[in-house]
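Trainee: My questions are about this predicted structure, shown below with the sequence.
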Amino acid sequence: MSAAFPPLRDELRGIEPYGAPQLDPALVPVQLNVNENPYGPSPETAADIAHAVGEAATTLNRYPDREFVELRSALAAYLNGSGGSGITPEMVWAANGSNEVMLQLLQAFGGPGRVALSFAPTYSMYPEYARDALTEWHAGRRAEDFSLDLDAARELVLDKRPVVVLLPSPNNPTGTALPPEAVTMLCEAAASYEPGGLVVVDEAYGEFRRAGTPSALELLPQHRNLVVTRTMSKAFALAGARVGYLAADPAVCDAIRVVRLPYHLSAVTQATALAALRHAPELLGRVDDLRVERDATVEWLRREGFEVADSDANFVLFGRFAERHAVWRGLVDRGVLIRETGPDGWLRVSIGTAEEMTAFKDALLETVRQTSEERPA
């Protein structure tokens, strides 16, 4: 057989699959690389989730509710108490993580001859969603402080005429939040051409934003082409359940229903998410602790001479290093796993428990003292 096997699409040949390193916790006990919430559910919450899943298990011979009406109602109620107002179940969609939500958006609104756009540095999966949906990808550049130059961003949108603009707030990996005027300006720009574009504000880390930083949910009544996505993986400490969702005009949700796979949200997933929402106050109860730990980490890194991006998320981007991989490796050798991501010279650390952050700080200082080449550039 002379042809390459298997017959993979040409543009996928040689590409490594996405994924952060997963190392043995017995060897690297402090794992601060994928922005997880370090505080798991209480025994009482875990028991309620287990009970709900047990009840769902008795129905697994049947397909789940294809429209997950109960879950959409519960998510709408949560969003209305988390920065939104007037959000109805018809305005909510959910899937297996916000990753699948994003992919469904690109499947429904992207495609050959259409453009998706964001502003780098940003979440590395965005161009992969576009690629998988056969959508042309463009990325503008953020300013030196990782904010958006609003005039330049507007001009790029008007020039490229994207059908989907992806705007994480807080941004990953920088932690930078978007001001409301940026969302409004880009929604208006994306509505000014045919066929128009959706502005998707990805608030995966929205619950961690600092006091006074508004949610884009507040702008939903003003912009029909605005979509706000959230996840239960981060603040809800439910990464293992894989539940993401969005709020948007009902017409957007109806369009996604065309491309979703049949019964895409399992009965077990729905039961888990509903039980977690019943315990939202507890699961979100450590968010304030993580905010405090984040701000303390930013202050400490700056005192030690590192450059640090302002963060509204549960992670911090810091640098700059002449050889960041050597620093990352030095931390791993000392039992601490962080993420080698973002612009050259920068590293990202997720915010863990106070004990985990102490271990990170000790390991970082030991590592940068090891050689002069590894000190901040």
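Mentor: Sure thing, it's come through.

Trainee: okay, CA-based contacts and neighbour counts for the rest of this
Mentor: OK.

Trainee: helix, strand or coil for E188?
Mentor: Taking DSSP: H, G, I helix; E, B strand; the rest coil as the rule, one finds E188 in the helix state.

Trainee: make that A235, sorry
Mentor: Going by three-state DSSP: A235 is coil.

Trainee: And for the one 5 residues further on?
Mentor: Following three-state DSSP, G240 is assigned to helix.

Trainee: which residues in this protein form helices?
Mentor: 43-57, 69-80, 97-109, 126-132, 150-160, 180-190, 250-259, 267-278, 280-283, 287-303, 324-333, 354-370 (DSSP state H).

Trainee: Buried residues in the shortest one, which are they?
Mentor: To tie it back to what came earlier, the one meant is helix 280-283. By 16 or more other Cα atoms under 10 Å, the buried positions in helix 280-283 come out as L283.

Trainee: putting a second one here so we can go through both:
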Amino acid sequence: MDQFERLAQLPLRDDLRGQHPYGAPQLDVPILLNVNENTFGVPQDARDAILAAVAAELDHLNRYPDREFTTLRQELAAYLGHGLAEGNIWAANGSNEVLQQLLQAFGGPGRSVMGFPPTYSMYPLLASGTGTSYLAGVRAGDYGLSAESAAAQVREQAPSIVILCSPNNPTGTALGLDVVEAVYEAGEASRTIVIVDEAYAEFSHTGTSSALGLLEGRPRLVVSRTMSKAFAMAGARLGYLAAAPEVTDALRLVRLPYHLSAITQAAAVAALRNSESLLANVEAIKVQRDRIVEGLVELGLTPAPSDSNFVFFGGLEDPNAVWEALLARGVLIRDVGIPGHLRVTAGTEAETTAFLDGMRAILAG
């Protein structure tokens, strides 16, 4: 009897039967460019600050952490700007938990959440885990999403929640704020919560606007962010959101007690206080991202415009064969299951070179 047969013997919820957990391949190869991590790591000055902050908490680990993570919310509000205060901020163990709490508060049985695939594959899994129906919206043939199309779909389906991923994962493209405004207005009658998932916002091209600027006067709008990507802290698990204070009040009804550990809070606060050092690598990553785009174009492939730290590219007859050939060369990228396409994280200059050299050799062969 295999693992899934044993699982089937348990009284699992009917809607979870036959489902598979989220997860990208975790393989031991020299170059990991498959899960959009910041491959530059944490700079030494930030490392020292984080170590000191965590060490200072060790004398108090016998006590529960600040349930309201007040200092962290103050630091996050200062980092985001836009006139936000600590009352506008919420945080949890990664932006996935932030989204889960939003679905726990505003979704659930008899309610629905709409996403627009191809998009972040966790959205339907979060819906399933919270008993929320998932509605798959439709994008254009080039995977774009216009304000008119998105708004029409929201008016027709009247979802309880809409999640707009910008920059979108896996395509890397940012949405215009007109899409967010149109979706918010279209959800007025159904009192739809509109979440803009900006996990990769720091990597956007200059001039790309954040939905943070739309929060004022829109109590049903939420903007989620993460410290996993630009801050190179995927292992720390810290995601957060900005919204009207009544949204954060709603999340207090569903959060677990003391859900953010003292260690997590201390590490995140220290990182925010050293944000200049940590974010210095963002510009270097953007250079490598643009280099990947240019290199793939030279190879006759079709990379999508990217405002993120990864590149989604098509034009491949057999993407799985290319994925396997890169893996054999010690380079792991992501097969996102979209015909003719793959996705690669923008890493260091050396990692980018290894990827592009590998692609040239594979396509030439």
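Mentor: Cool, got the structure. The shown structure was predicted, so the numbers you read here are calculated from the model rather than taken from an experiment.

Trainee: Kindly provide the TM-score of these chains.
Mentor: Taking TM-score structural alignment, normalised by the length of structure 2 as the basis, the two superposed chains have a TM-score of 0.96; 360 aligned residues with a Cα RMSD of 1.4 Å.

Trainee: about what we covered before: mind checking the helices of structure 1 for the one nearest to Q31 of structure 1?
Mentor: helix 354-370 (8.3 Å; Cα to Cα).

Trainee: okay, the angle between the closest one and helix 324-333?
Mentor: 130 degrees (axes from the mean of the first three to the mean of the last three Cα atoms, to 10 degrees).

Trainee: can you tell me which residue in structure 2 aligns to G352 of structure 1?
Mentor: Aligned against structure 2 by TM-score structural alignment, G352 of structure 1 finds its counterpart in G347.

Trainee: Now do the same contact list for that match.
Mentor: Counting by Cα atoms under 8 Å, 6 or more residues apart in numbering, G347 of structure 2 touches 33, 38-40, 285, 288-289.

Trainee: Which two of those residues have the greatest separation?
Mentor: F40 and R289 (13.4 Å).

Trainee: Quick check: P162 of structure 1 touching C187?
Mentor: No - the pair P162 of structure 1 / C187 is not scored as a contact, 11.5 Å apart, by Cα atoms under 8 Å.

Trainee: Which one of these two is surrounded by more residues?
Mentor: Shown here are P162 of structure 1 and C187; by other Cα atoms under 10 Å, P162 has more neighbours (29 against 25).

Trainee: Just give the nearest non-adjacent residue to that one, would you?
Mentor: V115 (4.5 Å; Cα to Cα, 6 or more residues apart in numbering).

Trainee: quick one: what's aligned to that neighbour in structure 2?
Mentor: V115 of structure 1 maps onto S112 in structure 2, by TM-score structural alignment.

Trainee: quick one: its match from P118 of structure 2, how far?
Mentor: 18 Å (Cα to Cα, to the nearest Å).

Trainee: quick one, which of these two is more surrounded?
Mentor: S112 (22 against 19).

Trainee: quick one: contacts for the more buried one?
Mentor: 132-135, 159-161.

Trainee: what do you get if the cut-off is 10 Å, keeping everything else the same?
Mentor: Contacts for S112 of structure 2 (Cα atoms under 10 Å, 6 or more residues apart in numbering) come out as 103, 106, 127, 131-135, 157-162, 192.

Trainee: can you check G176 of structure 2 too?
Mentor: 145-147, 166-167, 208-211.

Trainee: top of those by neighbour count?
Mentor: Of all the contacts of G176 of structure 2, P167 has the most neighbours under the rule other Cα under 10 Å, reaching 28 neighbours.

Trainee: burial of the closest residue to Q107 of structure 1 other than its chain neighbours, as a residue count?
Mentor: In space, and not counting its chain neighbours, Q107 of structure 1 is closest to A133: 5.3 Å by Cα to Cα, 6+ apart. Around A133 of structure 1 there are 19 other residues, counting by other Cα under 10 Å.

Trainee: Who are the contact partners of V252 of structure 1?
Mentor: Contacts of V252 of structure 1 by Cα under 10 Å, 6+ apart are 90-93, 105, 108-109, 198, 224-227, 246.

Trainee: Out of those residues, flag the one nearest to N61 of structure 1.
Mentor: Of all the contacts of V252 of structure 1, the one with the least separation from N61 of structure 1 (Cα to Cα) is W93, at 24.5 Å.

Trainee: Provide a list of residues in contact with that closest one.
Mentor: 67-69, 71-72, 75-76, 101, 229, 244-248, 250, 252-254, 256-257.
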